[in-house]
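Chemist: Dropping the sequence and predicted coords here.
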Amino acid sequence: MSAMTVPNLAIGSDHHLMPVIGFGTAASPPPEPLLLKQTVLDAIKLGYRHFDTSPRYLTEEPLGEALAEAVSLGLVGSRSELFVTSKLWCADAHGGLVVPAIQRSLKNLKLDYLDLYLIHWPVSSKPGKYKFPIEEDDFLPMDYEAVWSEMEECKRLGLAKCIGVSNFSCKKLQHILSIATIPPSVNQVEISPVWQQKKLKELCKSKGIVLTAYSVLGSRGAFWGTPKIMESDVLKEIADAKGKTVAQVSMRWAYQEGVSMVVKSFTKERLEENLKIFDWSLTEEEMQRISTEIAQCRIVGGEVYISKKGPIKSLEEMWDASLSLRVLASFHLLPRHQLVLLTAYQPTNEMYVRTSSDACKMGRNRM
């Protein structure tokens, strides 16, 4: 079978081409390196060219090995055919630490440059401390101007083709825009039929910023996931009428909304299914049903980034009041002392994992 072709979106002032579907590597617990490498190779054979990682996901090294192998095997003609995204972690979100952080990611990935580098969360923590959840006393105010200035330096140095943010609300994104010389190309956030982010979409469209959705399928199986998408009666009815899966309808909806997306599966059949959304479309009526008939509920609250001792003290402050009572009722809020240390990593990539089935049931905080 020949590889399928995934459409691109042009991002940034340089109009760098980003495939609208990316393969995400965030998982709970993190995937076994050999499994991840084989899945990435399978994904490339199917047509995936966009790969999303972060130091937090513990996947940079195996992803880099898989991409290097794909080039050496001739699965792609060269590195330039691939689009790789990584992210700046909270402990490195400080003036003087951003460039060293991207250089570590590049070393882990065995790359000379990233196609896209994102600030992972609008949160800073004490430099050199990489435990997760972040300890209450370790949260610090983010110096947006210093951090964004160094993100711009990453682009000027050729370490990143494009730069952007992740998990930024309208207010926080507008603040970055007010200080930026090089505006963010992308904002990667939770978007799905059950959390449509209409206000944020309008802002990003007006500013030429591409939105990338995570959890567009609900991230079932991850501790931050939800069955709300796959069990949606509206999506099921549309899927049945079109002879498609609920996952395909959800992804097609995002595509028609002008949103790129990062999805994940370690099953070859699912990987292939997720690419089969470009030779059909949803009608205006079906898009309207999704827009108006599905109750809205934020899934990824980011509770572990909130602390009474830190600069962000509530969910309302994290998301700048873009919450509803329905959303608040859906969160599993826990005292911080009850949160389990799920993972920790060192910037040398000497990583280890501690997790349990109980830990995976305890929160909705994307890694």
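Modeler: All right, it came through fine.
Chemist: Only C-alpha atoms from now on, for both contacts and neighbour counts.
Modeler: OK.
Chemist: Measure how buried residue 108 is and give me the count.
Modeler: Residue 108: 20 surrounding residues under other CA atoms under 10 Å.
Chemist: helix/strand/coil for it?
Modeler: helix (DSSP: H, G, I helix; E, B strand; the rest coil).
Chemist: Residue 87 too?
Modeler: Following three-state DSSP, residue 87 is assigned to strand.
Chemist: got a list of what the nearest residue to it once chain neighbours are set aside touches?
Modeler: Excluding the flanking residues, the one nearest residue 87 by CA to CA, 6 or more residues apart in numbering is residue 118, at 4.6 Å. Listed by CA atoms under 8 Å, 6 or more residues apart in numbering, the contact partners of residue 118 are 85, 86, 87, 88, 163, 164, 165, 166, 186.
Chemist: how close does the last one sit to residue 87?
Modeler: With distances defined as CA to CA, to the nearest Å, the gap from residue 186 to residue 87 amounts to 12 Å.
Chemist: hang on, the earlier thing: most neighbours, which of the contacts of residue 118?
Modeler: Top of these by neighbour count (other CA under 10 Å): residue 163, with 28 neighbours.
Chemist: Check which helix or strand it maps to.
Modeler: Using DSSP states H and E, residue 163 sits within strand 160-166.
Chemist: list the buried ones in the helix or strand just after that strand?
Modeler: Downstream of strand 160-166, the next assigned helix or strand under DSSP H and E is helix 170-179. For helix 170-179, the neighbour count (16 or more other CA atoms under 10 Å) marks 170, 172, 173, 176 as buried.
Chemist: Show me what helix 170-179 packs onto, helices and strands only.
Modeler: helix 144-156, helix 198-207 (3 or more CA pairs under 8 Å, 6 or more residues apart in numbering; DSSP states H and E).
Chemist: What helices and strands are in contact with the last one?
Modeler: Here helix 198-207 touches helix 170-179, strand 210-214, going by 3+ CA pairs under 8 Å, 6+ apart.
Chemist: I'd like those written out as JSON lines, with distance to residue 234 added.
Modeler: Output for the helices and strands packed on helix 198-207, formatted as JSON lines (distance: least, CA to CA, whole Å):
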{"stretch": "helix 170-179", "distance to residue 234": "28"}
{"stretch": "strand 210-214", "distance to residue 234": "20"}
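Chemist: Pasting the second one now:
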Amino acid sequence: MSCSMDLTVENHSIPLSDGNSIPLIGLGTYGDPRTTRKGLTYESVKVAIEKGYRHLDGALVYFNEHEVGQAIRDTIADGTVKRDDIFYCGKLWNTFHPPELVRPALEKTLKTLKLDYVDLYIIEMPTAFKPGDTFYPKDENGKLIYHETDLCATWEALEACKEAGLVKSLGVSNFNRRQLELILNKPGLKHKPVSNQVECHPYFTQPKLLDYCKQKDIVIVGYSPLGTSRDASWVNLKCPPLLEDELLVSIAKKYNKTTAQVALRFNVQRGVVVIPKSFDPSRIAENFQIFDFSLTDAEMKAVEGLNKKIRFVELLMWSDHPEYPFHDDY
């Protein structure tokens, strides 16, 4: 993707199929709600915006959207940015898939952020859970209660939200090819998904899904672009830590960069949006410093060759869900 060679700190957005555009790097804002201290998300988002980030990736289910919204509003109020400069992505959680719950869920996000619209709203997972007041509904044996919904009906409710002006662009997350086709082939489709947010990094490069999405003009947003936290409760630890990879270390040395910066640059250079999460001000700044160097074609090929086809984020606890996306090849 040649356009990504001309990216700068000030201008690093790429077009979406609906005429809007998305900045190629954003700040992920997920932090374990049990261990993340109050106010930390707010401080981190504020620092990120001050350092030049314009894309923020959040979700109602992260339990910190109020802090993200406050930081956005405060940096607008002090003149650092205008609302138009900021690209916010919110997510429709698994308990809100029935069509009549979609708009209320988005309205809840808007109320929590205290914003009039979000730039992108995505179906967080294709896996619906039992609707209700709890995000993780469980039966008496502690098993999550699933729900059968029609992804196309959920999508139609999202289209209505776009037409009502509550969201500029619509997308999905963790959808495989079959699930994307379901939406793309929906009779009477009004608005195509512009993006698919999936795990993507040098150990899991997603060549088939990336190729398919390019053909369909769907941008891949890569989560866990640096690998992930080593939290054994939900992360597959069979995979060695990405940032210690010898090839990435050697490329980093050559450019006087960190392995994290090389991993991020690799993705943006192939048109994949990256949303590294950090609540550490120096790391937030470092992750953004990827516009003053570029990888050669040979280096891009070499990093592509690191693909181990191992997911860090397998979500095996939901693998018996009828819409669990990762049984398919892509």
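Modeler: All right, it came through fine. As the structure is a prediction and not an experimental result, all values here were calculated from the model.
Chemist: So which of the helices and strands packed on helix 198-207 of structure 1 is nearest residue 275 of structure 1?
Modeler: strand 210-214 (15.4 Å; CA to CA).
Chemist: residues in structure 2 aligned with that closest one?
Modeler: Strand 210-214 of structure 1 corresponds to residues 219-223 of structure 2 when matched by TM-score structural alignment.
Chemist: Same check on stretch 263-283 of structure 1?
Modeler: Counting by TM-score structural alignment, stretch 263-283 of structure 1 corresponds to 276-296 in structure 2.
Chemist: same deal with stretch 144-154 of structure 1?
Modeler: Across structure 2, the stretch matching stretch 144-154 of structure 1 (TM-score structural alignment) is residues 151-161.
Chemist: centre of the chain versus that stretch, how much separation?
Modeler: Computed by CA atoms, centre = their mean, to the nearest Å, the chain-centroid distance of stretch 151-161 of structure 2 equals 20 Å.
Chemist: Identify each buried residue in that stretch, please.
Modeler: Those would be 151, 152, 153, 154, 155, 156, 157, 158, 159, 160, 161, for stretch 151-161 of structure 2 by 16+ other CA under 10 Å.
Chemist: for stretch 42-60 of structure 2, same thing?
Modeler: Quick answer for stretch 42-60 of structure 2 (16+ other CA under 10 Å): 42-49, 51-60.
Chemist: swap in stretch 125-138 of structure 1?
Modeler: For stretch 125-138 of structure 1, a neighbour-count test (16+ other CA under 10 Å) marks 125, 126, 129, 130, 132, 133, 134, 135, 136, 138 as buried.
Chemist: Narrow these to those in strands?
Modeler: Judged by DSSP state E, the subset of those located in strands is 125, 132.
Chemist: Nearest approach to residue 180 of structure 1 belongs to which of the helices and strands packed on helix 170-179 of structure 1?
Modeler: helix 144-156 (7.1 Å).
Chemist: so that closest one versus strand 160-166, what angle?
Modeler: Put simply, helix 144-156 of structure 1 runs at 150 degrees to strand 160-166, going by axes from the mean of the first three to the mean of the last three CA atoms, to 10 degrees.
Chemist: wait, residue 33 of structure 2 sits on residue 61?
Modeler: No - under the criterion of CA atoms under 8 Å, residue 33 of structure 2 is not in contact with residue 61, lying 9.4 Å apart.
Chemist: Please identify which of those two sits among more neighbours.
Modeler: The neighbour comparison of residue 33 of structure 2 against residue 61 (other CA under 10 Å) goes to residue 61, with 18 against 12.
Chemist: excluding its backbone neighbours, what's nearest that one?
Modeler: residue 93 (6.8 Å).
Chemist: and the aligned partner of residue 184 of structure 2 in structure 1, what does it touch?
Modeler: In structure 1, the residue paired with residue 184 of structure 2 is residue 177, using TM-score structural alignment. Residues in contact with residue 177 of structure 1 (CA under 8 Å, 6+ apart) are 183, 184.
Chemist: Distance check, residue 177 of structure 1 against residue 106 of structure 1.
Modeler: To residue 106 of structure 1, residue 177 of structure 1 is 26 Å away according to CA to CA.
Chemist: ok, the counterpart of residue 199 of structure 2 in structure 1 - how many residues close by?
Modeler: In structure 1, the residue paired with residue 199 of structure 2 according to TM-score structural alignment is residue 190. Taking other CA under 10 Å as the criterion, the count of residues near residue 190 of structure 1 is 24.
Chemist: Tell me the spacing between residue 190 of structure 1 and residue 47 of structure 1.
Modeler: Distance of residue 190 of structure 1 to residue 47 of structure 1, computed by CA to CA: 24 Å.
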